[in-house]
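Participant: Quick one: sequence plus predicted model below, questions after.
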Amino acid sequence: MLFSKSWNLFLDRALYLIVIMIIGAAIGIAGVLILGLLFGGSLFASFKSGAIDPVVLSGAGVLLVLLFGAFVLFVSTWINGSIYSLISAKQKQEIGESLSIGIKHFWPMLWLTILNGLIVLGFTGLFIVPGIYIGVAFMFVYYVHFAEGARGFGALMRSKDLIKGNWWNVFGRFLLLIVGIYAVAILLMLLGELFNAPLLFSVVSQLFSILASVYAMAFSVEMYHELAASKGVHKPEVVGRQWKYAVLSIAGYLMFGLIAYSAGSMFVKLMSSIPTDETPDAEQWQEFLKQIESENGNSNFEGLQDALPVLN
């Protein structure tokens, strides 16, 4: 039943969703090219001519990278908002309407994405499994935002409340979908090798990946509607819950830091324990200093030569 509902939604919205994806990709590529030609070309010309101080040039390069990042972030957040708006709507939206809604929801979407990412990454630091659990629990945050109007932490908690008691059911269904998608992708790759047409099947595989991602979104939103219908619409309780997630996320980041520090310490110890024949001994240093002394015609290195035996 869920797969058939998802298929019907896919057929109804797929074309519009793909058009929005193409629009987003075109805007992103065009913007990056324009920024690169306008600013990157000027910086490169200044570097070649030496007309700008290197420090100023480095600062301008950093600003250019930040500008690129801000532009890509804006376009991706806007287009994602438009896509989630279109797929979550009860009635099919026009492309222009979805793009307009995506712009209006830019800041709530950005904040929700940052909050979601920080918590999931923090929980992942608590030995992976909590990150997987909370990632599935927050699977419906964007659908909740557009379908119910919940924002920020409230949207996260609403998604978690919907999945409460249904975690394994949701995880199993989505895992089954992912396995099916990967199985078809592998089959297409094998067919490309079998018929000696890897380029053709590579294009077909890319098209399938786009269609599969759209179907996965339709599948997810139908799961959301199913859970929302069974549990009803209600405002989630958020008071006091923020601190628990904040503390656990911070603990995860501290664990990441501890693991990184331990790994770094072990690496340093390992490298220091490896003997190397490339390190010059005292005799080699003495020969080197004698050569310098003969070339400079002085004996300023005699004291240092006497001290070199301690290096052994």
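Facilitator: All right, it came through fine. Numbers count the residues shown, from 1 in each chain.
Participant: going forward, measure contacts between C-alpha atoms and count neighbours the same way
Facilitator: Noted.
Participant: Correct me if wrong: Ile119 contacts Tyr245.
Facilitator: Yes: Ile119 is in contact with Tyr245 according to C-alpha atoms under 8 Å; the separation is 7.0 Å.
Participant: which of those two has more neighbours?
Facilitator: Legend: neighbour count by other C-alpha atoms under 10 Å for Ile119 and Tyr245, higher for Ile119 (24 against 15).
Participant: Return the residues in contact with Gly192.
Facilitator: 198-202 (C-alpha atoms under 8 Å, 6 or more residues apart in numbering).
Participant: Check the secondary structure at it for me.
Facilitator: Secondary structure for Gly192, judged by DSSP: H, G, I helix; E, B strand; the rest coil, is helix.
Participant: do you know how far it is from Ser205?
Facilitator: 10 Å (C-alpha to C-alpha, to the nearest Å).
Participant: Ala155 too?
Facilitator: Counting by C-alpha to C-alpha - Ala155 and Ser205 are separated by 35 Å.
Participant: quick one: which of the two has more around it?
Facilitator: The residue with more neighbours, out of Ala155 and Ser205, is Ala155; 26 against 20, by other C-alpha under 10 Å.
Participant: Quickly find the element holding that one.
Facilitator: helix 152-163 (DSSP states H and E).
Participant: Check which helices and strands that helix sits against.
Facilitator: helix 106-124, helix 129-137, helix 141-148, helix 198-231 (3 or more C-alpha pairs under 8 Å, 6 or more residues apart in numbering; DSSP states H and E).
Participant: what comes up buried for the longest one?
Facilitator: This means helix 198-231. For helix 198-231, the neighbour count (16 or more other C-alpha atoms under 10 Å) marks 198, 201, 205, 208-209, 211-212, 214-225, 227-228 as buried.
Participant: What lies in contact with stretch 203-221?
Facilitator: For stretch 203-221, with C-alpha under 8 Å, 6+ apart as the criterion, the contacting residues are 2-3, 5-7, 9-10, 14, 17-18, 87-88, 140, 143, 177, 181, 185, 188-189.
Participant: Now go through those residues and say which are in helices.
Facilitator: Per DSSP state H, helices hold the following members of those: 2-3, 5-7, 9-10, 14, 17-18, 87-88, 143, 177, 181, 185, 188-189.
Participant: try this one next to it:
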Amino acid sequence: MFQYECPECGKRNSLAQQAAPGKKIRCAGCQAAFTPRAETLGLKDEPLPARPAVAKPGTARPAAAKPAAPAAAARPAAKPAAPAAAPPPPPPPPPPPNSRVYEEEDANPYGVLKETEEELLLAEKNKPKFGDVADKFKKSTRGPASALLVLPTNLLVGEGSLTGIAGVMLVIVGLWPLIFTDASPSDEEYAEQLVWIFGGFVLLLWGSLVCMGASKMQNLESYAWALIGSVMGIFPLLAGIFAIIALRDPRVIAGFEEVEGSVDGEDEDEEKEKEDDEEDEEEDEEEEEEERPKKKRKK
């Protein structure tokens, strides 16, 4: 603890650290700023030198007597200050610049990487070939056949519907005079009206068969019913002609043959017989291969 005496009021000001030389201190009592002198500096436990008399206002201040050299030498030396703190270690040198970072920064992220000739050759060699796989299985013929039959079947359905509606109208015309009449009709009138009713039922049945043949044709279910519906569709609007032409197309015939039970004939039976024969031949070959090593052992 260091104490400094104010020259104005004589109050001792205590400081925790030694005041820097030439630095002014403000007194806590009179608020006067003063510079600590060498003779006023000391420790708390050391006796302070004699204070010079303060001159009253209006009187001349006597000159301060200089302290004698022997007295100054006899005074004990001040307590040595604490050693200065060791300087901080120098910072480590900066790391060398990473050339890879600069290369990555300079690289264009939107650049296109070009493959070398060797890589292109390897890619062509290892490229899978789908030609053999695509040709390995038989292509379906139902799609092309259905596409060719769209227009003819629509025409047949329209003609069959109109024919059926016409038949219903004829039945109504034939029944109307027989039901909604005041007097009972004669036998001749009955006969005439029955002709209209019978004709109406025939047209209704005709239109129904045409529509059924068109349905079988569109779904590739039965070639026979498709042909019957097409022939019946010639009357009365001639739509069956287009259907017959479409049914004679080889692509349409192949589509019907692909569907099981659509084409009447012995083709399916022959195919089944061939498959059975092939299976029997394979079984016979396997049995012969099993018997060969047995015969060799016996010899």
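Facilitator: Everything's here; your move. Predicted, not measured: the structure shown is a model, and the values here were computed from it.
Participant: Any idea what the TM-score is?
Facilitator: Overlay of the two chains. TM-score (TM-score structural alignment, normalised by the length of the second structure): 0.26; 115 aligned residues with a C-alpha RMSD of 5.6 Å.
Participant: picking that back up, of all the helices and strands packed on helix 152-163 of the first structure, which one is nearest Ala263 of the first structure?
Facilitator: Ala263 of the first structure lies closest, by C-alpha to C-alpha, to one member of those: helix 106-124, at 17.6 Å.
Participant: what helices or strands is the closest one leaning on?
Facilitator: Right, helix 106-124 of the first structure is packed against helix 54-88, helix 129-137, helix 152-163, helix 241-273 by 3+ C-alpha pairs under 8 Å, 6+ apart.
Participant: out of those, deepest packed?
Facilitator: Highest mean neighbour count among these (mean count of other C-alpha atoms under 10 Å): helix 152-163, with a mean of 23.
Participant: what angle do that helix and helix 241-273 make?
Facilitator: 90 degrees (axes from the mean of the first three to the mean of the last three C-alpha atoms, to 10 degrees).
Participant: Run through the strands of the second structure in chain order.
Facilitator: Shown for the second structure, the strands assigned by DSSP state E span residues 2-5, 12-15, 25-26, 33-34.
Participant: Buried residues in the second one, which are they?
Facilitator: When burial is assessed from 16+ other C-alpha under 10 Å, strand 12-15 of the second structure yields the following buried residues: 12, 14.
Participant: in stretch 120-129 of the second structure, what counts as buried?
Facilitator: Neighbour counts over stretch 120-129 of the second structure (16+ other C-alpha under 10 Å) mark no residue as buried.
Participant: For it, give me every contacting residue.
Facilitator: Residues from elsewhere that reach stretch 120-129 of the second structure (C-alpha under 8 Å, 6+ apart): none.
Participant: One more: stretch 112-128 of the first structure?
Facilitator: 130-132, 134-135, 138, 151-153, 156, 245-246, 248-256.
Participant: For it, what is the distance to the chain centroid?
Facilitator: Remark: stretch 112-128 of the first structure is offset 12 Å from the chain centroid, using C-alpha atoms, centre = their mean, to the nearest Å.
Participant: Can you get me a residue count around the closest residue to Gln286 of the first structure other than its chain neighbours?
Facilitator: Excluding its sequence neighbours, the residue lying closest to Gln286 of the first structure (C-alpha to C-alpha, 6 or more residues apart in numbering) is Gln305, at 5.8 Å. For Gln305 of the first structure, the count of nearby residues is 17 (other C-alpha under 10 Å).
Participant: Equivalent analysis for Leu204 of the second structure, please.
Facilitator: By other C-alpha under 10 Å, 23 other residues sit near Leu204 of the second structure.
Participant: picking that back up, nearest to Glu287 of the first structure, out of the helices and strands packed on helix 106-124 of the first structure?
Facilitator: helix 241-273 (26.1 Å).
Participant: List the buried residues of the next helix or strand after the closest one.
Facilitator: Going down the chain from helix 241-273 of the first structure, the next helix or strand is helix 282-296, by DSSP H and E. Neighbour-count burial for helix 282-296 of the first structure flags 282, 285-286, 289-290 (criterion: 16+ other C-alpha under 10 Å).
Participant: what's the closest of the residues you listed to Leu73 of the first structure?
Facilitator: Trp285 (55.1 Å).
Participant: ok, back up a step: can you redo the strands of the second structure as a markdown table with distance to Gly167 of the second structure?
Facilitator: Shown next, in a markdown table, are these (distance: least, C-alpha to C-alpha, whole Å):
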| stretch | distance to Gly167 of the second structure |
| --- | --- |
| strand 2-5 | 134 |
| strand 12-15 | 129 |
| strand 25-26 | 130 |
| strand 33-34 | 132 |
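Participant: Identify whichever of these lies nearest to Asp276 of the second structure.
Facilitator: Closest approach to Asp276 of the second structure among the strands of the second structure (C-alpha to C-alpha): strand 12-15, 120.7 Å.
Participant: The closest one packs against which elements?
Facilitator: Applying 3+ C-alpha pairs under 8 Å, 6+ apart, one finds that strand 12-15 of the second structure contacts strand 2-5.
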